[in-house]
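Give me a 3D structure for the following:
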Amino acid sequence: MKANNLQLATFKPSNPPSMQLTDTHCHLDYHKFNPDRAEVIQRANDTGLIRLLVPGLHHRSSKDAVQLAESNPSVYAAVGFHPTDLDEFTEKTFEKVKDLAHHPKVVAIGEIGIDYYWVKESEKRAIQREVLKRQLQFAQEVGKPVVIHMREESDAWTGDASVDLLAILSEWKSGLSGALAERPGVLHSFNGDLETAQKALALNFYLGITGPVTYKTADKKREIIGQIPLDRILIETDSPFLSPVPHRGERNEPAYVRHIADKIAEIHLKSPAEIASITTANAARLFAWGD
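Okay, the predicted model is just below:
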C-alpha cells in the first residue's frame, strides 16, 4: 500500500467520554480503511479511545504505521515482520525496520511470532523461528516490548506452535533485565488453552483479548479469560478483522473495542468503566506511550 493512501491528518477528540479506552492492536494502515480512515480514528477518539497501536507486518506496513502515528496524537506504532510475511524479510528490509524502531512513537516490536495455521512446511516453520529469534534479540537491543502472534495448525487450542513459541520466549526472557524483563510483551489475540496462558503469565507476558470473546460459542475462551488476572489483560480489536458482537460480519474498527471491554467486565464481575481503566493502565505500563 502506498503511503499517500493513508489520509494523514491531525485528529481532535470532541468532548471527552466518560471512559478512557485503549486498542492495543489495530491495522489502520490496511486498505479496507482507505475510504474513511480519518473518520474511523475520529470515531475511536469520540468513543473514548485515548491510545491506538498499529503494528507492522513487514517493512512497508511498518513505515505506514509510523506515518500514521506521526500525524495522529492518539496513534502509536509497532514495527516488525509477521510470520506469514517473511517473503518480505531480507537483510536490507530488516535494516529499514530497525531504523524505524528508533522513532519516538514506535513503542514495540511487532507483529512478530509463529503461525502454523497458514504455514505447513517444516522448512518455512524453521525460518519463522529463526526470524522470530532475530527480532526478539533486536527488541532486547532497543529495550522495547514485543507484540507476539501465535496461531496453531487447524486453530487448535494447543500444539506445536505453542510449544515452540514458549520455548523461544522462555530462552529470550532469561536474558532480559530491568523493565523489559518485568514487561516483555503481549501475546496478541490469545487463543491458547489455560496451561499456555499460565506459562505466558509466568514469563510476565500480557494477554491480548479480541472480539471472539463475545461470540456465542466462546464459552471455553470466556472460562479461560475468567482465570487471567486483570492486571495482565489488554484489549484489542485486530481491526479490520475479528469484529465483536454486535458487529460480527462487518469490518471491525477501534471504536468497537468497548464491546470487548463490556464482555470482560461481565466475565470478571466488574463494571465496564473498571475494565476500561484497568486495561488502559496495563497498556500504559507495557508500552510507555512515548515516555
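
Could you use CA atoms for every contact and neighbour count after this?
Will do.

Remind me what the one helix or strand residue 140 maps to packs against, helices and strands.
Residue 140 belongs to helix 122-142 when elements are defined using DSSP states H and E. Packed against helix 122-142 by the contact rule (3 or more CA pairs under 8 Å, 6 or more residues apart in numbering; DSSP states H and E) you find strand 106-115, helix 160-173.

I'd like to know which elements the shortest one is packed against.
Contact here means 3+ CA pairs under 8 Å, 6+ apart; on that basis strand 106-115 packs against strand 75-79, helix 122-142, strand 146-151, helix 160-173.

Just say which of these is most tucked in.
strand 75-79 (a mean of 31; mean count of other CA atoms under 10 Å).

what's the distance between residue 283 and residue 117?
Counting by CA to CA, to the nearest Å, the separation of residue 283 from residue 117 is 28 Å.

With neighbour numbers in mind, choose between those two.
Set side by side, residue 283 and residue 117 show more neighbours around residue 283, with 24 against 15, by other CA atoms under 10 Å.

Verify the contact between that one and residue 20 for me.
No: in this structure, residue 283 is not within contact of residue 20 by CA atoms under 8 Å, at 11.8 Å.

quick one on the thing from earlier: which residues outside the helix holding residue 140 are in contact with it?
80, 83, 86, 98, 101-102, 108-109, 112-116, 119, 145-146, 164, 168, 172, 176, 180 (CA atoms under 8 Å, 6 or more residues apart in numbering).

Buried among the residues you listed? Need that as a selection in ChimeraX.
Buried members of these, defined by 16 or more other CA atoms under 10 Å, are picked up in ChimeraX with:
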select :80,83,98,101,108,109,112,113,114,115,116,119,145,146,168,172,180
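
Now do stretch 93-112: everything it contacts.
Identification of contacts with stretch 93-112 by CA under 8 Å, 6+ apart yields 55-59, 62-63, 66, 69-70, 76-83, 132, 135, 138-139, 142, 144-149, 287-290.

switch the cut-off to 6 Å
55-57, 59, 76-82, 144-149, 287, 290 (CA atoms under 6 Å, 6 or more residues apart in numbering).

Second input sequence below; structure requested for side-by-side comparison:
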Amino acid sequence: MYVDSHCHLDFPQLAENLDEILLQMKQNRVGCALVVSVDLDDWPGLMKLVQPHPQLYASVGVHPDYEKITEPSVEDLLSRTQDEKVIAIGETGLDYFRKPEPLDWQRERFRVHIRASKASNLPLIIHTRNASADTIRIMQEERAEQGVMHCFTESWEVAQAALDLNFYISFSGIVTFKSAQDLQEVAKKVPLDRLLIETDSPFLAPVPYRGKLNQPSYVVHVAEKIAELRGMTAQQVADVSTRNFFNLFNKIKNKSDLML
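Sure, this is the predicted structure:
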C-alpha cells in the first residue's frame, strides 16, 4: 500500500472529479491520503469532502502565502482538532519567494502553528521556500517537537537540521525531475525511518506526467524514483513510507479499514 502524505483534493480541479480520483487511488494501491488545509475559510469544505471517505484525512492550518486574512490563534486551531479526521496542524511555515519584507506576520503565524502542534500533540506540516534558515531557527526557538518538512527541496544540511528536531522529510514529484540532481542526492541520504512520499497535487506531477494535473495515484512514481535512487524496490519504499506515515500521524486508529 502507498500513502499520499500531502495533497489538496479540495481544490476545485480535483474536487470536481473526486470519484474518479478515488477510483484511481484504489487501482494503484494508494490506500490513504492526507488532504492538507491552506486556510480556515475553506476548511469546512475540506472537512465535508473528507468525512464520507475512510481513506481520506485532514489537517487544519493556514499557508504562509495567504496574506490579509484573519490570523489563526492557537485556540482557533485547537478547536478544530477535536474531529477524529483531523490528524495534523498545517500547512504552515515560511515562504519568502513571493512576498517581500516585512514578513513578521508570516513568522508569527508560523510560531502560532508550532504552539498549536505542541498543545494538541499533533504533527506539524511545514512549507519552506527561500526561507530555510529562518524556518529552522524558529523551529528551534519554539522547540517544535514533531512533524514533516513537506515537498522538500532544500539541501542536505537543512534536512539534517530538521531530522535533528525529530522531523520527517517528504519528497514530491520534484524528485523525479532531471533538473533535481541535488535533491536526488538528499533522497539517497534521508534515513529510511524518516522518509515520506507525497504528490502535493494538483501541483508538481511527477515524470511521466510532468506539466499535467497531479493526483494522489501518481505518488507511485515518486516511490519508484526513490527506489531507483536507493537500490530498492518500489514495494519496499511503499512499505517504509506507509509505516512512517502511520507512526507520525498516529491519531489514525482505524488502519484496518484502509486498503492494505
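
care to give me the TM-score?
Superposed pair, TM-score by TM-score structural alignment, normalised by the length of the second structure: 0.93. Supporting alignment: 253 aligned residues with a CA RMSD of 1.5 Å.

before we move on, the earlier item: quick one: the helices and strands packed on helix 122-142 of the first structure as TSV, columns for distance to residue 42 of the first structure too.
What follows is these, written out as TSV (distance: least, CA to CA, whole Å):
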stretch	distance to residue 42 of the first structure
strand 106-115	21
helix 160-173	36
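
Figure out which of those is closest to residue 236 of the first structure.
Nearest to residue 236 of the first structure among those is strand 106-115; the distance by CA to CA comes to 13.2 Å.

Show me what residue 138 of the first structure lines up with in the second structure.
Residue 138 of the first structure maps onto residue 116 in the second structure, with residues paired by TM-score structural alignment.

Apologies, that question was intended for residue 30 of the first structure.
With TM-score structural alignment as the criterion, residue 30 of the first structure matches residue 11.

quick revisit: tell me what angle the helix holding residue 140 of the first structure forms with strand 106-115.
If you take axes from the mean of the first three to the mean of the last three CA atoms, to 10 degrees, helix 122-142 of the first structure sits at 160 degrees to strand 106-115.

tell me the angle helix 122-142 of the first structure makes with helix 160-173.
Using the same axes, to 10 degrees: helix 122-142 of the first structure against helix 160-173 is 30 degrees.

ok, which stretches of the second structure are helices?
12-15, 18-27, 43-50, 74-79, 104-120, 132-142, 156-164, 181-189, 219-230, 234-248 (DSSP state H).

would you turn the ones you listed into CSV with distance to residue 171 of the second structure?
As requested, these are exported to CSV (distance: least, CA to CA, whole Å):
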stretch, distance to residue 171 of the second structure
helix 12-15, 21
helix 18-27, 18
helix 43-50, 23
helix 74-79, 26
helix 104-120, 21
helix 132-142, 16
helix 156-164, 12
helix 181-189, 8
helix 219-230, 7
helix 234-248, 10
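
can you pull the buried residues of stretch 96-105 of the first structure?
96, 97, 98, 100, 101, 105.

Let me know the closest of those to residue 277 of the first structure.
Taking CA to CA as the measure, residue 277 of the first structure sits nearest to residue 105 out of the buried residues of stretch 96-105 of the first structure, at 22.3 Å.

Trace that closest one over to the second structure, please.
Under the alignment by TM-score structural alignment, residue 105 of the first structure pairs with residue 85 in the second structure.

Quick one: map residue 266 of the first structure onto the second structure.
Residue 266 of the first structure maps onto residue 228 in the second structure, by TM-score structural alignment.

Same check on residue 75 of the first structure?
Using TM-score structural alignment, the partner of residue 75 of the first structure in the second structure is residue 56.

Just to confirm, what residue in the second structure is aligned with residue 228 of the first structure?
Aligned partner of residue 228 of the first structure by TM-score structural alignment: residue 190.

What is the burial count for residue 282 of the first structure?
Residue 282 of the first structure: 20 neighbours (other CA under 10 Å).

Could you double-check that residue 115 of the first structure sits in contact with residue 151?
Yes: judged on CA atoms under 6 Å, residue 115 of the first structure makes contact with residue 151 at a distance of 4.8 Å.

got the helices and strands packed on strand 106-115 of the first structure as JSON lines, with distance to residue 212 of the first structure columns?
Shown next, in JSON lines, are these (distance: least, CA to CA, whole Å):
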{"stretch": "strand 75-79", "distance to residue 212 of the first structure": "23"}
{"stretch": "helix 122-142", "distance to residue 212 of the first structure": "26"}
{"stretch": "strand 146-151", "distance to residue 212 of the first structure": "14"}
{"stretch": "helix 160-173", "distance to residue 212 of the first structure": "19"}
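
which one of the ones you listed lies closest to residue 211 of the first structure?
Nearest to residue 211 of the first structure, of these and by CA to CA, is strand 146-151 at 15.7 Å.

quick check: angle from the closest one to helix 272-287?
110 degrees.

mean deviation (superposed) between strand 146-151 of the first structure and the second structure, please.
Following superposition, strand 146-151 of the first structure is found to deviate from the second structure by 0.4 Å on average (mean CA distance after the TM-score superposition for the first structure).

gap between the residue of the second structure most remote from its centre and residue 163 of the second structure?
For the second structure, the residue at maximal distance from the C-alpha centroid (CA atoms, centre = their mean) is residue 102, at 26.5 Å. Remark: distance between residue 102 of the second structure and residue 163 of the second structure (CA to CA) = 29 Å.

Equivalent analysis for residue 229 of the second structure, please.
Taking CA to CA, one finds residue 229 of the second structure at 20 Å from residue 163 of the second structure.

And for residue 204 of the second structure?
24 Å.

For residue 186 of the first structure, which of the helices and strands packed on helix 122-142 of the first structure is the nearest?
So among these, strand 106-115 is nearest, using CA to CA, at 9.8 Å.

Quick one: distance of that closest one to the chain centre.
Here the centre of strand 106-115 of the first structure is set off from its chain's centre by 8 Å, with CA atoms, centre = their mean, to the nearest Å.
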